[in-house]
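Give me a 3D structure for the following:
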Amino acid sequence: MDSQGISPDFVTYNSLISAVCKLHIWRDATFMIRQMSAKGIDPNVETFNIVVYAFCNLGKIEEARLVLYYMHEKGVDPNLVSFNSLIDALCLKGEMTEARSLLNLMMSRDLAPDVATYISFLNGYCITKKMDEAMLIYNEMREKGLRPDYETYNTMVRSLFSAARFGDGRKILDEMRGQGQMLDGSTYQSILVNLFIQNQAELAISLFLLVGDSNLNSDIFVYNHLIAGAIKCGKPDIAMDLFSDLRVKCMKPTNLTYMEMIDVFSSEDLLDEAKELLREMEESGYKADATTYNFLLGGYLRNKQYDDAEMLLHKMDETGNLNGSTVSLLRELKAAGSLDPSMPKFTVKLAPKAERDFRAMMS
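Now for the predicted structure:
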């Protein structure tokens, strides 16, 4: 351009500055800004915003502040884009007091916050788990006819459910659904897990039913989370209903699904069902481990089905799953009075250490 006598303008310089900022070549960006001034093309607010955004995008907040000061020295007033870039960077770092101070400075210059400003604060308050403040911002947005974007909705719902703010979380989720939107898979699974951790099994199932037959409920890992959570909360009936739902949907259980359900059936003394599920699991190409075998073994021994127990111990020995954990299970059952001292002696050949422990326990 120079060789042909064509002078670069704002568009040319801003494009080049944007490019070198993306490559983190700050020295070149600084050189170009000075070159602009030398050629009588004073950098405008858009030029500086490119640099501010680049610094903020890298989390270089102090450098972004310096650019704002430099703008002031050059007589260029920061605009809403300038402030929003820095406010967003502060909120993402959880520096909410600093973000508030910058917001006050912005408003003192008659710059009203827009939807991007509000979204930054919503995300920041969710990151810092200040859900009261997040709801205040959310309600203020509603009053102004503004709505969060899709990602912020997901963040808010996940954060509210995690903070046991179930009513607020459901309220915002309902608003999302009213707009034809639904949570993403990661958020949905996170909420389900947290609900079970907080002993909210019924609420988790309610959410599951609300989602219905969408793609979110076509993921076997969602069912695994729900089944495991139901078991943890002492709701084996829910776990069994969910497992039955898999059959209806023709969804293939995973190794974890089988393990969890063998645990449920065994603990509920539905031993025929547990035995059949073990067979199905192995026919599906999954290998049961010592934990899975011990679930079923415990059920047999509690119900004094010693012949089945002895056959299972033989199988465990053959598959290399007879170890100290089995001995620990037997010891626990004996201490609980669930192991009949007159039960037949097992002929299974145990591993040397397990055999010694087993004999010592039974003597």
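
only C-alpha atoms for contact and neighbour calcs from this point on.
OK.

Pick out the residue nearest the middle of the protein.
Ser190 (4.3 Å; Cα atoms, centre = their mean).

distance between whatever helix or strand it lives in and the chain's centre?
Taking DSSP states H and E as the definition, Ser190 sits inside helix 185-197. Distance of helix 185-197 from the chain centroid (Cα atoms, centre = their mean, to the nearest Å) equals 7 Å.

need the next SSE after it, C-terminal direction.
Later in the chain than helix 185-197, the nearest helix or strand by DSSP H and E is helix 201-211.

what comes into contact with that following helix?
Leu192, Leu195, Phe196, Asn217, Leu226, Gly229, Ala230, Cys233, Lys235 (Cα atoms under 8 Å, 6 or more residues apart in numbering).

can you give me the angle that helix makes with helix 185-197?
Helix 201-211 and helix 185-197 meet at an angle of 150 degrees, taking axes from the mean of the first three to the mean of the last three Cα atoms, to 10 degrees as the criterion.

Could you also give me the structure for this next sequence, so I can compare it with the first?
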Amino acid sequence: MVEKLGNYGEFEAMENIVAEMREEFDNRWLEGVYISVMRNYGRKRKIQEAINVFERMDFYNCEPTVFSYNVIMNILVENGYFNQAHKVYMRLKDKGIAPDVYTYTIRIKSFCRTNRPHAALRLLNNMPSQGCEFNSVAYCTVISGFYEGDYRMEAYGLFDQMLRLGIVPDVATFNKLLHTLCKKGDIKESEILLDKVLKRGVFPNLFTFNIFIQGLCKKGLHDGAAKMLDGAIGEGLCPDVVTYNTLICGLCKNSKVVEAENYMNKMVNSGLKPDAFTYNTIIDGYCKLNMVQKADKILLDAQFRGAISIFSEASGKGIKPNVILYNTLIKGLCRQGLIFEALHLMNEMQQNACSPDIWTYNLIINGMCKLGCLADASTVMNDAITKGFLPDIFTFNTLIDGYCKQLKMGEALEIVNTMWDHDITPDIITYNIILDGLCKSSSADNVLETFKAMMEKGCIPNVITYNILIESFCKARKTGESCRAS
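Just a heads-up that it's a prediction; the model follows:
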């Protein structure tokens, strides 16, 4: 019950069950329950709550053993609290509790994640003298640390040493090592290590193939990724949605959206249902290629299916479009200047019980500003405020930039004043936009005055700020001020 409640995030109910158990049972035998509670909190990144459970154990007459120490140390290391994890380890030593192989493995992981693989190796080599046998998890953790730090020779040598000792990682442990290599784009090294473990009876699973496909896509080797997908099928494995999505995402990032859509069709033919990520990726790919439905909403590109048809297909297959899906398409429409179509789509999303967010409004406002429709953009912002969507810094900066590009500096400065009314502090981007507008409108004195006001507000200038100042003073032939600014 504790495990299930924790998995579903029902922590209050979980704590009530534990409290009831404390009253019914001898607390000395409840360590396993406390460990389960700590892990549940750890999975949800509730670090302080996990620590509180650990700290209360001895208060409730349940003395923590090495197992409890290992669990809380691992939670701290996984979430980047390395110093705190070290303090827990020192506390374990002070209590006279003997560390076990998992304690050392957690310590090794901590060293590797803080870029100290050589310290991790010393600890690994010291394990037998502490009565702990080597294991594949400890070895692969150190090897991953060396690869992360670009100590390739040390990593490769340690991998060979592990195999010579007869320590062969299982596929789950090996996959973690592969993930490190493929994340760094080192596909060839991954293949060499895979060949070594294959000869020792370790067979890849679907996750292994998914890691390779992701690594190949990151390197732009999409043909290799496609062959790897075929290889997984040839091995009798059934690719899942993650497998196809990885390849589809890689293809779309390299503008191969048609090929990506073909793989989506293969995905459907294999009995898998594309999810929102699948459709969102392909829609985004088509939008970036400017293949969005034209203004008359009738003609689609003669060669390719446009993003609107994919969007309709997603809706037709029972996938409820979410705000990300709508925003992706609205962004594509605005990029082509199809503002009325974007507004229509925003109205449609509200009819489909999908509420727009401030980013939806920002996209529309940005599109209108680029077309010079500043009054309409202001109306959209006011509409967003009326509906409870508070504008952010991007909203204001977009409008200010639109007015400055038309040299309507009075309106731009008025919006800056409005920002303060909404408790939004102008940033360096805001001031640079205003300064650039004043410079272009040949208001050198106003540029300097605004610059001083910016400094008084605690906004630190950057190189763009100084470039604008120099340009403004040069235009006004104030070379002395220009030299001081530079």
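
if we can go back for a sec, okay, the contacts of helix 201-211 of structure 1 in CSV with distance to Leu209 of structure 1 next?
What follows is the contacts of helix 201-211 of structure 1, written out as CSV (distance: Cα to Cα, whole Å):
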residue, distance to Leu209 of structure 1
Leu192, 12
Leu195, 14
Phe196, 15
Asn217, 9
Leu226, 12
Gly229, 16
Ala230, 15
Cys233, 18
Lys235, 17
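
Please tell me how far Ser315 of structure 2 sits from Asn280 of structure 2.
Per Cα to Cα, to the nearest Å, Ser315 of structure 2 is found 12 Å from Asn280 of structure 2.

So the two - more neighbours on which side?
The residue with more neighbours, out of Ser315 of structure 2 and Asn280, is Asn280; 23 against 14, by other Cα atoms under 10 Å.

give the contact list for the more buried one.
Contacts of Asn280 of structure 2 (Cα under 8 Å, 6+ apart): Ile324, Leu325, Thr328.

Over to Lys320 of structure 2?
So Lys320 of structure 2 contacts Ala276, Ala314 (Cα under 8 Å, 6+ apart).

which non-adjacent residue is nearest the residue nearest to the centre of structure 1?
Arg158 (7.2 Å; Cα to Cα, 6 or more residues apart in numbering).

mean shift between the helix or strand encompassing that neighbour and structure 2?
Taking DSSP H and E as the criterion, Arg158 of structure 1 maps to helix 150-162. By mean Cα distance after the TM-score superposition for structure 1, the fitted helix 150-162 of structure 1 averages 3.3 Å away from its aligned residues in structure 2.

Buried residues in that helix, which are they?
Across helix 150-162 of structure 1, burial judged by 16 or more other Cα atoms under 10 Å covers Thr152, Tyr153, Asn154, Thr155, Met156, Val157, Arg158, Ser159, Leu160, Phe161, Ser162.

now those residues in TSV, with distance to Leu102 of structure 1?
Shown next, in TSV, are these (distance: Cα to Cα, whole Å):
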residue	distance to Leu102 of structure 1
Thr152	21
Tyr153	24
Asn154	26
Thr155	23
Met156	23
Val157	27
Arg158	27
Ser159	25
Leu160	26
Phe161	30
Ser162	29
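
Now for the closest residue to Ala119 of structure 2 other than its chain neighbours: which residues touch it?
Excluding its sequence neighbours, the residue lying closest to Ala119 of structure 2 (Cα to Cα, 6+ apart) is Phe111, at 6.6 Å. Listed by Cα under 8 Å, 6+ apart, the contact partners of Phe111 of structure 2 are Pro117, Ala119, Ala120.

from those residues, which single one is nearest Glu20 of structure 2?
Ala120 (42.5 Å; Cα to Cα).

what's the distance between the nearest residue to Thr243 of structure 2 once chain neighbours are set aside and Gly231 of structure 2?
Leaving out its chain neighbours, the residue that sits closest to Thr243 of structure 2 by Cα to Cα, 6+ apart is Asn210, at 5.5 Å. In this view, Asn210 of structure 2 and Gly231 of structure 2 are 11 Å apart by Cα to Cα.
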